[in-house]
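Engineer: next comes the sequence, and after it the predicted model I'd like to discuss.
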Amino acid sequence: MSVLKKPFTAIAAAIALCATSLGALADEPRYNQVSLRAEVSQEVAHDLMHVTLFTEGQANDPTKLAAETTSAMNAAVEQARKVKGVTVSLGSRNSYPVYDDKGQKITAWRERAELRLESTDFAALSQLTADLLGKLKMGSMNFSIADATRAKNEDAMMKGAVDAFKARAQVLTDALGGKGYKLVSLNLNTSGAPRPMPVMRMAAMKADSYGGAPAQEIEAGTSQVTVSADGTIEVQMP
């Protein structure tokens, strides 16, 4: 029997310790948890220009067509690389057969290849685009905020988002009749919504009209950058 006393003694001690802990918790002030959100927004000017140009052709001989496409793209890439501050990359390239009216016999092949250009120097890229439109066709032109610019603005806005969260937390605490609050969790999130851009007139013009033509004036627009603070507070009641 003396051997069995030790386990029972340990269990009794554990129960006593648990009861003591529960008693201590009962003495702590009670809190009500509330989730809330605050955000700050700012218009940021686009400082990065994106242009997609393409070549597209059709021929009976797919090998000859591929060679012509490659030649056109190589010439465009070589010309684009000479412009300082412009990032050059190749986009998608695909070819597919063209069938007769009955859809049974291949009558020709079509091939399309893209050239993508990007720069913070709008004037240089706009002039390059005008020059290349004598050889390629316009696919798209759009604008965005450069990663470094976005990060700089978001960092500056984070303090404002936190301050707005704290102010709202205090308003809620006062509305609930609390005597204070403590922060349980807080998450900061960022987002940006680009503004609609006008359709570029150059996309509708014939490519052969660009021989030596001046570059189009650029209106890059803005995006609204938002930093939000989502979190939970515990309001201490009297």
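Structural biologist: Good, I have the coordinates.
Engineer: for the rest of this, base every contact and every neighbour count on C-alpha atoms.
Structural biologist: Will do.
Engineer: got the buried residues for stretch 98-118?
Structural biologist: 98, 109-118 (16 or more other C-alpha atoms under 10 Å).
Engineer: just flag the most distant two among those residues.
Structural biologist: Largest separation among the buried residues of stretch 98-118 by C-alpha to C-alpha: Val98 and Glu118, giving 33.1 Å.
Engineer: quick revisit: JSON lines for the buried residues of stretch 98-118, including secondary structure and distance to Val227?
Structural biologist: Output for the buried residues of stretch 98-118, formatted as JSON lines (DSSP: H, G, I helix; E, B strand; the rest coil; distance: C-alpha to C-alpha, whole Å):
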{"residue": "Val98", "secondary structure": "strand", "distance to Val227": "50"}
{"residue": "Trp109", "secondary structure": "strand", "distance to Val227": "50"}
{"residue": "Arg110", "secondary structure": "strand", "distance to Val227": "47"}
{"residue": "Glu111", "secondary structure": "strand", "distance to Val227": "44"}
{"residue": "Arg112", "secondary structure": "strand", "distance to Val227": "41"}
{"residue": "Ala113", "secondary structure": "strand", "distance to Val227": "39"}
{"residue": "Glu114", "secondary structure": "strand", "distance to Val227": "35"}
{"residue": "Leu115", "secondary structure": "strand", "distance to Val227": "34"}
{"residue": "Arg116", "secondary structure": "strand", "distance to Val227": "31"}
{"residue": "Leu117", "secondary structure": "strand", "distance to Val227": "30"}
{"residue": "Glu118", "secondary structure": "strand", "distance to Val227": "27"}
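Engineer: for comparison:
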Amino acid sequence: MNRQRREIKMDRAAWLLFFTLCTALAWHARLHADEIPVRGQPVDQVSFRVQAGRELANDLGQAVLYLQREGRDSASLADAVNRGMRQALKRAGAEQAVKVSTGAYRTWPVYDKNRIVRWRVSQELRLESSDMAALTRVVGALQDQLQVRSMQFLLSPAARESAEESLTVEALGRFQRRARAIATALGASGYRLGQLDISSSGPPPVVGLRREVAAAGVSRVAAPAVEQGVSRVQVTVSGSIRLLRAE
């Protein structure tokens, strides 16, 4: 009997010791919880972004014209479009400053009460140039034969790339200055660079002309009046820094 009582007392003491240790560990973890960084959210980490932008005059013009014929005989229509496009290519090619290429070629039926009553055949002519005066001259010269589908102005790839390079340097400088200002304001001795992302963006091309000019009965058409406009190039630098504390 005495032996059983001693074993019961020992079991109670062991459970009491175990409970006391668990309570102490729980309070210790609670007291120091703020000292443990949450995964994915390091202590003293600051995220922000800066931008640098510039407006530049558009230096590239693009125009799309098309030749279309309509009638009952699709073969004769295709022949007329082919001959007309050859003439247009010859006239446009005379302007050395303008790049000329052909675009979409389409043949499709026109229905009336589920019956084909006639056909339409069309082909596009694409023009591109950094010489805006030359481009508008060619467009004006071809409008007695072709119709204008669209005309737009944008930055050339070379101009955009050059602007993005200089703006990237400018944006990175702004990021460094902002990082130093944040570290100073928050009483840190410095900072360590964390994640860094660089992206660029620009607006869609400026539409200088979008209309269809009827060619029938027109012997001469003046060059279209256009405004090439400007495009804004923008570079964004976003990232995070980790503040350093003096020990």
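Structural biologist: Happy to help now that I have it. In this text the structure is predicted, and so the values were computed from the model without any measurement.
Engineer: can you pull the TM-score for these?
Structural biologist: Scored against TM-score structural alignment, normalised by the length of the first structure, the superposed chains reach a TM-score of 0.79; 206 aligned residues with a C-alpha RMSD of 2.2 Å.
Engineer: who are the packing partners of the longest helix that the first structure contains?
Structural biologist: The longest helix of the first structure (DSSP state H) is helix 147-175. Contact partners of helix 147-175 of the first structure among helices and strands, from 3 or more C-alpha pairs under 8 Å, 6 or more residues apart in numbering; DSSP states H and E: strand 31-45, strand 180-194, strand 222-236.
Engineer: let's have those in a markdown table, adding distance to Val171 of the first structure.
Structural biologist: Converted to a markdown table, those look like this (distance: least, C-alpha to C-alpha, whole Å):
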| stretch | distance to Val171 of the first structure |
| --- | --- |
| strand 31-45 | 11 |
| strand 180-194 | 11 |
| strand 222-236 | 11 |
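Engineer: in TSV, list these along with mean neighbour count and distance to Ala215 of the first structure.
Structural biologist: Converted to TSV, those look like this (neighbours: other C-alpha atoms under 10 Å; distance: least, C-alpha to C-alpha, whole Å):
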stretch	mean neighbour count	distance to Ala215 of the first structure
strand 31-45	17	21
strand 180-194	14	24
strand 222-236	20	21
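Engineer: Lys82 of the first structure: which of these is closest?
Structural biologist: Nearest of these (C-alpha to C-alpha): strand 31-45, 27.3 Å.
Engineer: who are the packing partners of the following helix or strand past the closest one?
Structural biologist: Remark: after strand 31-45 of the first structure, the chain's next helix or strand is strand 48-59, criterion DSSP states H and E. Contacts defined by 3+ C-alpha pairs under 8 Å, 6+ apart place strand 48-59 of the first structure against helix 62-81, strand 106-119, helix 122-132, strand 137-144.
Engineer: 6 Å - rerun?
Structural biologist: Here strand 48-59 of the first structure touches strand 106-119, strand 137-144, going by 3 or more C-alpha pairs under 6 Å, 6 or more residues apart in numbering; DSSP states H and E.
Engineer: which stretch among these comes nearest Asp47 of the first structure?
Structural biologist: strand 137-144 (6.4 Å).
Engineer: the closest one vs the second structure, average distance?
Structural biologist: Comparison of strand 137-144 of the first structure with the second structure after fitting gives an average deviation of 0.5 Å (mean C-alpha distance after the TM-score superposition for the first structure).
Engineer: just give me the closest of the buried residues of stretch 98-118 of the first structure to Ala130 of the first structure.
Structural biologist: Leu117 (12.5 Å).
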